[in-house]
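**Student:** curious how this folds, go ahead:
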Amino acid sequence: MSDRLPGFSTLAVHAGAQPDPTTGARATPIYQTTSFVFNDADHAASLFGLQAFGNIYTRIGNPTNAVLEERVAALEGGTAALAVASGHAAQVVVLQQLLQPGDEFIAARKLYGGSINQFTHAFKSFGWNVVWADPDDIASFERAVTPRTKAIFIESIANPAGSITDIEAISTVARKAGVPLIVDNTLASPYLIRPIDHGADIVVHSLTKFLGGHGNSLGGIIVDAGTFDWSTGGKYPMLSEPRPEYHGIRLQETFGNFAFAIACRVLGLRDLGPALSPFNAFMILTGIETLPLRMQKHCDNAKAVAEFLAGHPAVASVNYAGLASDKYNRLARKYAPKGAGAVFTFSLKGGYDAGVSLVSKLQLFSHLANVGDTRSLVIHPASTTHSQLDDAAKVKSGAGPDVVRLSVGIEDKEDLIADLEQALGA
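**Tutor:** Predicted coordinates:
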């Protein structure tokens, strides 16, 4: 190619991949192996000592996974990436590099219910403490900062509400506090929003959702923006202090603007072990090739469905940032001009019982706990994904008792609207 920077669709198909040098295979092969042969003893020693890059053991890295990592890093505009077994695994590995027992991180209240549960309960056993802030009140993030704060965590498009977060404003808070901003970009995908362009230092995804896109493979990924100075103030010893397991090297000094991705691999993935299967990496890579086509169709369908619901007498309200009347429409036009995503919620006048009833009457929409599939999906969060929260917390997270969440797929929009119409009528 010429020196011009490839476009998004080209990167989605080609980034990180080359024909297999041995067989000439054009599709990235599945390297279904646990381990790799060393050239000699010196080669093995240099790999284990982080003096050379290469493959050792699939728990730490694999050639199929490496293509996936390079591709997502290119799409997000990052310096490097690490693929792991799930989105939840990505969050654990990221925060393990940043937090010591007793440390805090600030998180937006509007998050996926599983993340709220993970942050509130599971992380307590590590001694990591979450402090909640309101993404609609940027000052609440400033008020939450303490000397123990080590990171800020938000979603670009919040799950389940579909609200748009003001990434740049919260990035300013993070910069002032001297901590990295972590953005879960799962619902937007880099096709709609690239958080690094707006001040994010770390991006995470559940690859299970829109990037994979077909509801067949679990995966997660961490993207290092290469923008944060990990040596400042001694806050992040995992990166700035000598590592005894690697003969005293300092990751920040040795690896520069991709030190965080290296730390996640050699200190997190190596020891915690949430490795991504090469087969799943292959499936997700295949999905990413059609990401631009799918995401635009998702967004176009979602807007049509939201407009239909907004005019239906059984619907109390629709929360979709793509609607001109929505409170997040200004932020959607700023951050996601190609579309406001495919996941949103609406409230039914019949309350909790109407929500439970609706999901049982839909025929084309599948009732299950996932988003980002080619198929349209529906769930009643208050009775499922957010059921562990009390009523007040459900409402704060956008999952009140009358709320239904849709993940709009790529079917014909007329068929989706007809299915909703018959279910609402019933």
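**Student:** okay, CA-based contacts and neighbour counts for the rest of this
**Tutor:** OK.
**Student:** okay, buried residues for stretch 132-140 please.
**Tutor:** Neighbour-count burial for stretch 132-140, counted by 16 or more other C-alpha atoms under 10 Å, picks out 132, 133, 135, 136, 138.
**Student:** so how far is that stretch off the chain centroid?
**Tutor:** Mean C-alpha position of stretch 132-140 versus that of the full chain (C-alpha atoms, centre = their mean, to the nearest Å) differs by 20 Å.
**Student:** how about the buried residues of stretch 132-140 in JSON lines, adding distance to residue 336 and secondary structure?
**Tutor:** JSON lines is the format used below for the buried residues of stretch 132-140 (distance: C-alpha to C-alpha, whole Å; DSSP: H, G, I helix; E, B strand; the rest coil):
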{"residue": "132", "distance to residue 336": "25", "secondary structure": "strand"}
{"residue": "133", "distance to residue 336": "23", "secondary structure": "strand"}
{"residue": "135", "distance to residue 336": "17", "secondary structure": "coil"}
{"residue": "136", "distance to residue 336": "17", "secondary structure": "coil"}
{"residue": "138", "distance to residue 336": "20", "secondary structure": "helix"}
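**Student:** here is the second sequence; please produce its structure so I can put it next to the first one:
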Amino acid sequence: MTRTPGFETLQIHAGAKPDPATGARQVPIYQTTAYVFRDADHAAKLFNLEEVGYIYSRLTNPTVSALAERITALEGGVGGICCSSGHAAQIMALFPLMGPGTNVVASNRLYGGTITQLSQTIKRFGWSAKFVDFDDPAAMEAAVDDNTRAFFCESIANPAGYLIDIAAAAKVADKVGLPLIVDNTSATPYLCNPIQHGATLVVHSTTKYLTGNGTVTGGAVIDSGKFDWGKSGKFPSLAAPEPAYHGLNFYEALGGMAFTFHSIAVGLRDLGMTMNPQAAHYTLMGIETLSLRMERHVENARKVATWLEADPRIEKVTYGGLESAPCFERTKTIYTKGAGALFTFAVKGGYAACVKLVESLELFSHVANLGDTRSLIIHPASTTHRQLSEAQQVAAGAAPNMVRVSIGIETAVDIIADLDQALSKATA
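**Tutor:** As a prediction, this is how the structure comes out:
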């Protein structure tokens, strides 16, 4: 094409060409572990990163590579990798940046499992995290010390659906010379483009909206290619001789593709957080309808949130697309296509009423997932955020009297009717 393709074109065509061997139009599932080398010289060039190709499916696979190319194109990055889950993607994003004794400054508005991963699990690597309010640039900057290596946030924070000001966070990150990592799972590249607003790396749980049908788990890390990894001397894995790869200086040799190649040649090689080709195939098919689904998700979420806000049985609705939301102004600059379909609401009657509500719904599915075509609900305080203290739950937007909903693409009046009958039982 002579012009830059639009989003809807890219979501169907990026990373996909007819199979050269068979002419198959859809990306085949390359269900293989290894690939035959042409000769010894070809094998050596692949292992030395002198030539791009396939060696072993723990590193790269044609189906998985097609998915990585497609997400990279939609996010406006230069390169990307796919891995086994969203949590794996977060570790893969941090892995080339961190070392023992280093820390990441993270938003206090995060998914409960991510808070646990950053506050507890990464301690096993000798890393640590500091949690601050990303609406407070001064607090972000004050949390930085000589050992800080990155900032981390979610574009639309889970569970409350809070819209983060990515541009403001990127401004702080640029000022102190650190990369900004943005989890774009809840927004998807259709509703928000973090790289356009200054993010260095974008991570996804492809399990959610990108796949859209609740069938497989997966994750992705997309690199903007814009960060100077050699400037500060803080990122030796990328901009100094890498002992795990024959002393290669990835940034010196590969420039803007340094992060992506390091993630494959070292990260996937040694951590093995590999996406399987069938999962990649399901996600590729899901992305083909991403824009259509997100439009309906947003339309339904706005209708449901508006109805809930007016209902006397509800204390509070956190949907960022409501004019009453403190982050609503960001829908005019960053989230111009909508505030997503994830939010929470507080039920009068507290914890017990929330549990009764969840148990009384018929159309909604009570699951620990989001981003499905189906409407989903969960009570975070008793499930996804159960491991947090009540103070942490409140800070994360998962107070005991809150339920989280992921609004699907069913008929909106049916969604509202199901909530109505369940609320009647829960607050009787």
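**Student:** got a TM-score for the two of them?
**Tutor:** TM-score of the superposed chains, computed with TM-score structural alignment, normalised by the length of the first structure, equals 0.99; 425 aligned residues with a C-alpha RMSD of 0.7 Å.
**Student:** could the buried residues of stretch 132-140 of the first structure go into TSV alongside distance to residue 233 of the first structure?
**Tutor:** Output for those, formatted as TSV (distance: C-alpha to C-alpha, whole Å):
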residue	distance to residue 233 of the first structure
132	24
133	25
135	27
136	30
138	25
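**Student:** ok, so of the residues you listed, who is nearest residue 328 of the first structure?
**Tutor:** Checking these against residue 328 of the first structure with C-alpha to C-alpha, the nearest one is residue 136 at 9.7 Å.
**Student:** give me the aligned partner of that closest one over in the second structure.
**Tutor:** With TM-score structural alignment as the criterion, the equivalent of residue 136 of the first structure in the second structure is residue 135.
**Student:** was I right to think its match contacts residue 166?
**Tutor:** No. If you go by C-alpha atoms under 8 Å, residue 135 of the second structure and residue 166 don't touch, sitting 9.7 Å apart.
**Student:** the host helix or strand of residue 422 of the second structure packs against which elements?
**Tutor:** In this assignment (DSSP states H and E), residue 422 of the second structure forms part of helix 412-426. Packing partners of helix 412-426 of the second structure (3 or more C-alpha pairs under 8 Å, 6 or more residues apart in numbering; DSSP states H and E): helix 290-309, helix 350-360.
**Student:** helix/strand/coil for residue 398 of the first structure?
**Tutor:** Of the three states, residue 398 of the first structure takes coil according to DSSP: H, G, I helix; E, B strand; the rest coil.
**Student:** tell me which residues touch it, please.
**Tutor:** 110, 160, 161 (C-alpha atoms under 8 Å, 6 or more residues apart in numbering).
**Student:** keep only those residues that stay in contact in the second structure.
**Tutor:** Here is what carries over to the second structure from the contacts of residue 398 of the first structure, by both residues aligned by TM-score structural alignment, their matches' C-alpha atoms under 8 Å: 110, 160, 161.
**Student:** can I get those in JSON lines including neighbour count and distance to residue 306 of the first structure?
**Tutor:** Below are those laid out as JSON lines (neighbours: other C-alpha atoms under 10 Å; distance: C-alpha to C-alpha, whole Å):
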{"residue": "110", "neighbour count": "30", "distance to residue 306 of the first structure": "20"}
{"residue": "160", "neighbour count": "28", "distance to residue 306 of the first structure": "14"}
{"residue": "161", "neighbour count": "25", "distance to residue 306 of the first structure": "13"}
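**Student:** of those, which is the nearest to residue 227 of the first structure?
**Tutor:** Nearest member of these to residue 227 of the first structure, counting by C-alpha to C-alpha, is residue 110, at 25.5 Å.
**Student:** the strand or helix carrying residue 238 of the first structure: average distance to aligned residues in the second structure?
**Tutor:** Following DSSP H and E, the helix or strand that holds residue 238 of the first structure is helix 237-240. On superposition with the second structure, the mean distance recorded for helix 237-240 of the first structure (mean C-alpha distance after the TM-score superposition for the first structure) is 0.5 Å.
**Student:** so what touches that helix?
**Tutor:** Here helix 237-240 of the first structure has contacts from 97, 98, 230, 231, 234, 250, 251, 252, 253, 259, 260, 263, using C-alpha under 8 Å, 6+ apart.
**Student:** switch to 6 Å and redo it
**Tutor:** Outside helix 237-240 of the first structure, the residues within contact range by C-alpha atoms under 6 Å, 6 or more residues apart in numbering are 97, 231, 250, 251, 252.
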